[in-house]
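[1] fold the stuff below for me.
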Amino acid sequence: MGQRKVVVSGGGTGIGRAVAEVFAADGDHVVLIGRREEPLEKAAGELDAAHGAGTASWVAADLSDPGQARRAVEFCTAGGAQVDVIVANAGGNVAPAHDGTLEGVADSFRRNFEANVLTAVLLTEGLLPHLTRPGGRIIQMSSIAALRGPGSYGGSKATVNAYTVDLAQKLGPQGITVNAVAPGFVADTEFFGDRATPEFVAARTKQSLTGQAGRPSDIAAAVHYVASPEAAYMTAQIVHVNGGASLGR
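    Got it, this is the predicted structure:
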């Protein structure tokens, strides 16, 4: 398999950074997209240093904004370049609490919809005309929260699941697979911020049947397989990587 072009949103830190690493180690060219320039530049520099100059490129964009998403797509496809793999990883629980008013509830759902649904949909739809046919791979980043909440974040990830299945049905005849990877609790990321106290981490880890937290590399390995030629018969799937926590404990 020759070098592929892999676009990873949210690629500067955490799971996205680990995803970029596993593709770069395979000899692929990785395009990192995120809102913050500094982590993107740092990650791209590290990937180039580890795997050779020109391994990674980056563009800063808020993918919930159509204009910025369009600019990111233009960067990824400059000169008529094709894209082989899309990993729509940007997002997070940007509204973990609200004040209980209807205005607060609306703001919570709206913000998480923009952060998790629009960032995935606008990037994916923008890159679709440039995706390799046959053989293209689209991986959406879902979450165990789509099954277990919390509300506005879980609802946004459930929408990502629905979008994944709908897109898989449309693109299957073109030889493109569309799947989602749904992590459980993953340590060593910025996702939980100040909420990640020792007690919080211990409680989340205890939900796993294996008694351990996930690592960004665990999720990256699942994404890498789903994007591989060997996964050509796998589409419209929600791949859960959560240590069995989805069973409930």
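[2] C-alpha only now, for contacts and for neighbours.
    Fine.
[3] can you pull out the helices in this protein?
    14-25, 37-51, 66-76, 102-113, 119-127, 145-148, 151-171, 198-206, 216-226 (DSSP state H).
[4] got the angle for the fifth one vs helix 102-113?
    Going back to what we said before, that points to helix 119-127. Interaxial angle of helix 119-127 relative to helix 102-113 (axes from the mean of the first three to the mean of the last three CA atoms, to 10 degrees): 40 degrees.
[5] give the other helices and strands that helix 119-127 contacts.
    helix 66-76, strand 85-88 (3 or more CA pairs under 8 Å, 6 or more residues apart in numbering; DSSP states H and E).
[6] one step back: tell me the most buried of the helices of the chain?
    helix 14-25 (a mean of 23; mean count of other CA atoms under 10 Å).
[7] which strands or helices does it pack on?
    Checked by 3+ CA pairs under 8 Å, 6+ apart, helix 14-25 has strand 5-9, strand 29-34, helix 37-51, helix 216-226 packed alongside it.
[8] from residue 126, how far off is the most centrally placed residue in the chain?
    Closest to where the C-alpha atoms of the chain average out (CA atoms, centre = their mean) is residue 89, at 1.5 Å. The gap separating residue 89 from residue 126 is 15 Å, by CA to CA, to the nearest Å.
[9] before we move on, what about residue 236?
    The value you get for residue 236 to residue 126, if CA to CA is used, is 20 Å.
[10] quick one more, to check against the first:
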Amino acid sequence: MRTAVVTGGGTGIGRAIAAELVARGLDVVITGRREDVLEAAAAEIGARAVAFDAADPDQVDAALAELPSTVDVLVNNAGGLAGGDDLKSQWLATYEANVITAVLVTAALEPRFAEQARVVTIGSIAGRRGGGSYGAAKAAVEAWTAELAFKLGGRGITANVVSPGYIEDTEFFGGGMTDQRRQTLIGQTANGRAGTPADVAATVAFLTSPEAGHITGQVIPVNGGAHLAR
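    Sure, this is the predicted structure:
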């Protein structure tokens, strides 16, 4: 059985990805900082939970004993908006949450990657369209992934970014989404609707499948056409 690790897998997009991979027959471990949330999600979707802070090198190292000895799929989903008391702390916290988490977990698990393994990191439409510290962090994810694809490619391992646009039913906006803002974001799409976690999960599932072996170093938008991949 193929094994998968999904960071930030307790809620929203990460949970949807984990559930989709379980449904496709993978043995899935979900990670995150909130043990109670992880345990509840794992029980409901048929995964296993390992709680740790992916931005903390010591916690990542300590968690390795509980993570699979062979990893076929790694999905770096941990991230999101981060606050701070001032401009510097906000930018550092956002970079840590979205870039450092992916780099640390990927580096720690790299010796365990199976041949033909798959690495997918969740980016954002903000990485191409702006968005302050968050957009800058997601742009950095794209640059890092491009290098990672060449680093791992000799083993048949792929590395890609899935870049969502506006996705509903997540904790991302923390209840701060107004009706006007929602309609503006939906109005930017070609198909006239918000995205769902299931939309992202289906794309990730394909990229992590054996059939996607010649797709690597790419940024795959899932945004209803709000930002065309040209």
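[11] any idea what the TM-score is?
    The TM-score (TM-score structural alignment, normalised by the length of structure 2) is 0.96; 229 aligned residues with a CA RMSD of 1.4 Å.
[12] picking that back up, and the helices of structure 1 as CSV, adding distance to residue 85 of structure 1?
    Converted to CSV, the helices of structure 1 look like this (distance: least, CA to CA, whole Å):
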stretch, distance to residue 85 of structure 1
helix 14-25, 10
helix 37-51, 18
helix 66-76, 11
helix 102-113, 23
helix 119-127, 10
helix 145-148, 24
helix 151-171, 14
helix 198-206, 31
helix 216-226, 10
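[13] out of those helices, the one nearest residue 4 of structure 1 is which?
    Closest approach to residue 4 of structure 1 among these is made by helix 14-25 (8.8 Å; CA to CA).
[14] a markdown table for the helices and strands packed on helix 14-25 of structure 1, including distance to residue 15 of structure 1?
    Listed next are the helices and strands packed on helix 14-25 of structure 1 as a markdown table, based on distance: least, CA to CA, whole Å:
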| stretch | distance to residue 15 of structure 1 |
| --- | --- |
| strand 5-9 | 10 |
| strand 29-34 | 12 |
| helix 37-51 | 12 |
| helix 216-226 | 5 |
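[15] map residue 19 of structure 1 across to structure 2 for me.
    Matched by TM-score structural alignment, residue 19 of structure 1 corresponds to residue 17 in structure 2.
[16] one more: residue 211 of structure 1?
    Match for residue 211 of structure 1 (TM-score structural alignment): residue 192.
[17] wouldn't that match be in contact with residue 186 here?
    Yes: Residue 192 of structure 2 lies in contact with residue 186 (CA atoms under 8 Å); the separation is 5.8 Å.
[18] distance of residue 173 of structure 1 from residue 58 of structure 1?
    When residue 173 of structure 1 is compared with residue 58 of structure 1 (using CA to CA), they lie 31 Å apart.
[19] ok, which of the helices and strands packed on helix 119-127 of structure 1 comes nearest residue 182 of structure 1?
    That would be strand 85-88 among those, by CA to CA, at 12.1 Å.
[20] residues in contact with the closest one?
    4-10, 119-120, 123-124, 131, 136-141, 227 (CA atoms under 8 Å, 6 or more residues apart in numbering).
[21] before we move on, what about stretch 199-219 of structure 1?
    By CA under 8 Å, 6+ apart, stretch 199-219 of structure 1 touches 14-15, 18-19, 181, 183-189, 241-245, 248-249.
[22] try it again at 7 Å.
    14-15, 18, 183, 185-188, 241-245, 249 (CA atoms under 7 Å, 6 or more residues apart in numbering).
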